[in-house]
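Visitor: quick one: sequence plus predicted model below, questions after.
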Amino acid sequence: MHHASRAYRWFLGLNYAILTLLALLCLFPIVNILAISFSSSDAVKAGSVTFWPVDFTLSSYKYILENQQFLNSFGTSLLRVVLGVATNLIFTILVAYPLSKEAAKFRSRTFYAWIFVFTMLFSGGLIPGYLVVKEAGLLDSIWALILPGAVPIFNVLLMLNFFRGLPKELEEAAWMDGAGHFRTLWSIYLPISLPSIATITLFAMVGHWNAWFDGMIYMKSPEGYPLATYLQSMLQQVTMIQSEMMTLEDATLLSQVSDRTTQASQIFLSVIPILLVYPFLQRYFVHGLVVGSVKG
């Protein structure tokens, strides 16, 4: 049996200590935001909230969940993630599969690959992109947030390299059985590509969920904002109810919340979907990322 030396044990201890410290440094901001969201506005304004709620209250969450604009934006983001991830997966797979073939089977493979890589490095710019979306009649629609980024080139490269690393004998056996390209892709390639698919799914989901700038550009009214765009627009102040419409219950609720507690509550609620999905994809994530990036 291997006997660890004292120097090696010291190295492991120091390694674990550094990694634990880094993990805590990453975790502390989230804990602080969570504590602020459950604290009273007076405690937050006084700066007495660190990692534990002070004067525990659910007023900020009550205020947010009664805010119809927040709920509409949350629903828009969910719809964007569902449609956007599905669109990204379909186009990524359909582009990566032919580009993974040898030049003898697909002579123009290198030409098309360089075209996709060129678009990854250079873009037409903000104004041409806006004009294209406008002329296509997509302004103020959910598709304006999805179609401009329908083919994520980085994900295509990961999937392409993963397909290249698969045994060629599997494809040859499928062709001998009479399968065509689509049948081979559906029955052979996709079932054994779950790690890579899970990786690009997570990338696409996080990208769509966190994107805010395109919503600010392509949506004419705040009613169509996705959640990230809505949160960005709310960084200024908490939207106040008109004084003539304010009831005693509204006044009491607003006295218990502030812009910081409301923003903290919104931020925490916005990360919940990612936190719920990531554990199910985490076991595929590292394997799919490594395999898709080193083989080729």
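Guide: It's in.
Visitor: from here on, just use CA atoms for contacts and neighbour counts.
Guide: Fine.
Visitor: so who does the closest residue to Ala228 other than its chain neighbours touch?
Guide: The spatial neighbour of Ala228 that comes closest, neighbours along the chain excluded (Cα to Cα, 6 or more residues apart in numbering), is Trp212 at 4.9 Å. In this structure, Trp212 makes contact with Pro226, Leu227, Ala228, Thr229, Tyr230, Gln232, judged by Cα atoms under 8 Å, 6 or more residues apart in numbering.
Visitor: drop anything exposed from the residues you listed.
Guide: Pro226, Leu227, Ala228, Thr229, Tyr230 (16 or more other Cα atoms under 10 Å).
Visitor: so which of the residues you listed comes closest to Gly165?
Guide: Nearest to Gly165 among the buried ones among the contacts of Trp212: Ala228, at 37.0 Å, using Cα to Cα.
Visitor: element containing the closest one?
Guide: According to DSSP states H and E, Ala228 maps onto helix 227-233.
Visitor: do I have it right that Phe56 meets Ala43?
Guide: No. Contact criterion Cα atoms under 8 Å: Phe56 and Ala43 do not qualify, at 9.7 Å.
Visitor: which SS class is Phe203?
Guide: Of the three states, Phe203 takes helix according to DSSP: H, G, I helix; E, B strand; the rest coil.
Visitor: alright, now check it against this:
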Amino acid sequence: MNKKSRVDWFDVVNYSLIVLCCMAMIYPIINVLAVSLSSYSAYIENPMRIWPKHINFASYQEIFSKPLLWSSYLNTIIVTAAGVVIGTFLYIITAYPLSKGHLKGRKVFMIFVVFTMLFNGGIIPNFYLMRAFGLVDTLAALVLPLLFSGFSLILMKTFMENIPEELEEAAKIDGASEPYLLFRIVVPLSKPIIATLCLFSAVAYWNNYFNAVLYIRSAENWPLMLFLKEMISNVTSNKLNNNGNLAELGHLQVTPETLQYATIMIVMVPILSIYPFVQKYFVKGIMLGSVKG
């Protein structure tokens, strides 16, 4: 009885902590959505609200009317898609040979991979490199810096090392070539880690802000993060120009805060929508890609 009581209390504490962590993560999203749909007077009344008051969609209509939003969306989708597809292909063709113990120089290659995780050329050398290749103010400058990660390569290599060699040996007996083994046997079995790395890459490209500030000059090449930054800057400037007249702001349908929160929501929702589709692969890919059994 005492043992059962201890187990029950342990479960209660665990579930309580899990619920608190979930609430801490979900609350900011709910708050942003609620404020973006509320009037300014409702925002002043309770900035931490979780339920919208005086619901209106004027802020979303204002943002959707801006052509720059759609060009920024297109640029971000192009950069994210290109980065995920090309990067995943590079991980696959690099991790497969490195997962073979008989590869000559395997340890040397892995030393170079780990070296890239510890040391970086720095901001100024990277900028000069991009400028030397003529990639400044192009979408390629947003794709290339995040294209390859030593950490992701190690995850995929470790996952492939756990694939039974008997499967490949049986295919080789039937006359299968190395490309056939890779793309018809190894890749289908590596779906969990591929989905996990695709999610990592997609989030990194979608949220990439610093490289955009560093390399992008013209507005037509802005990604979503630069558009968000510009919207927040304009909102802040408009608020300062209004001299803090809360009464005037309270009668407006589109106010600085609601416009700012609506922009954050529009930028955030697409990447959040991807996670449920790869969730079933996520834990399995990380666990099998981190520890060799």
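Guide: Nice, thanks for sending it over. Since the model is a prediction, treat every value here as computed from it, not as a measurement.
Visitor: TM-score for this pair?
Guide: Superposed pair, TM-score by TM-score structural alignment, normalised by the length of structure 2: 0.90. Supporting alignment: 282 aligned residues with a Cα RMSD of 2.2 Å.
Visitor: so what does the residue nearest to Ala228 of structure 1 match up with in structure 2?
Guide: For Trp212 of structure 1, the aligned position in structure 2 is Tyr209, judged by TM-score structural alignment.
Visitor: about what we covered before: dump the buried ones among the contacts of Trp212 of structure 1 into CSV; add distance to Leu166 of structure 1 as well.
Guide: What follows is the buried ones among the contacts of Trp212 of structure 1, written out as CSV (distance: Cα to Cα, whole Å):
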residue, distance to Leu166 of structure 1
Pro226, 38
Leu227, 39
Ala228, 38
Thr229, 40
Tyr230, 43
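Visitor: out of the residues you listed, the closest to Pro128 of structure 1 would be?
Guide: Thr229 (21.4 Å).
Visitor: can I assume the closest one is in contact with Ile217?
Guide: No. The criterion here is Cα under 8 Å, and Thr229 of structure 1 misses it with Ile217 at 9.8 Å.
Visitor: ok, and the closest non-adjacent residue to the residue most central in space within structure 1?
Guide: Closest to where the C-alpha atoms of structure 1 average out (Cα atoms, centre = their mean) is Val206, at 0.5 Å. Distance criterion Cα to Cα, 6+ apart; nearest residue to Val206 of structure 1, sequence neighbours excluded, is Ile274 at 7.2 Å.
Visitor: right, and the one you found touches His208 too?
Guide: No. Using Cα under 8 Å, Ile274 of structure 1 is not in contact with His208, being 11.1 Å away.
Visitor: so between those two, which is more surrounded?
Guide: Neighbour count, other Cα atoms under 10 Å: between Ile274 of structure 1 and His208, His208 has more, with 23 against 13.
Visitor: could you identify the helix or strand that succeeds the helix or strand hosting the more buried one?
Guide: Secondary-structure element containing His208 of structure 1, defined by DSSP H and E: helix 194-210. Sequence-wise, the next helix or strand downstream of helix 194-210 of structure 1 (DSSP H and E) is helix 213-218.
Visitor: what's the mean deviation for the helix holding Ala228 of structure 1 versus structure 2?
Guide: Its aligned residues in structure 2 lie a mean 1.9 Å from helix 227-233 of structure 1 after superposition (mean Cα distance after the TM-score superposition for structure 1).
Visitor: list the helices and strands the following helix or strand past that helix packs on?
Guide: The element immediately downstream of helix 227-233 of structure 1 (helix or strand, assigned by DSSP H and E) is helix 248-255. Applying 3 or more Cα pairs under 8 Å, 6 or more residues apart in numbering; DSSP states H and E, one finds that helix 248-255 of structure 1 contacts helix 59-65.
Visitor: next, the mean deviation of the helix it packs on compared to structure 2.
Guide: Counting by mean Cα distance after the TM-score superposition for structure 1, helix 59-65 of structure 1 comes out at 0.4 Å.
Visitor: and that helix, how far from the chain's centre?
Guide: Computed by Cα atoms, centre = their mean, to the nearest Å, the chain-centroid distance of helix 59-65 of structure 1 equals 25 Å.
Visitor: what's the match for Ala23 of structure 1 in structure 2?
Guide: Aligned partner of Ala23 of structure 1 by TM-score structural alignment: Cys22.
Visitor: kindly provide the distance from its match to Ser16 of structure 2.
Guide: 10 Å (Cα to Cα, to the nearest Å).
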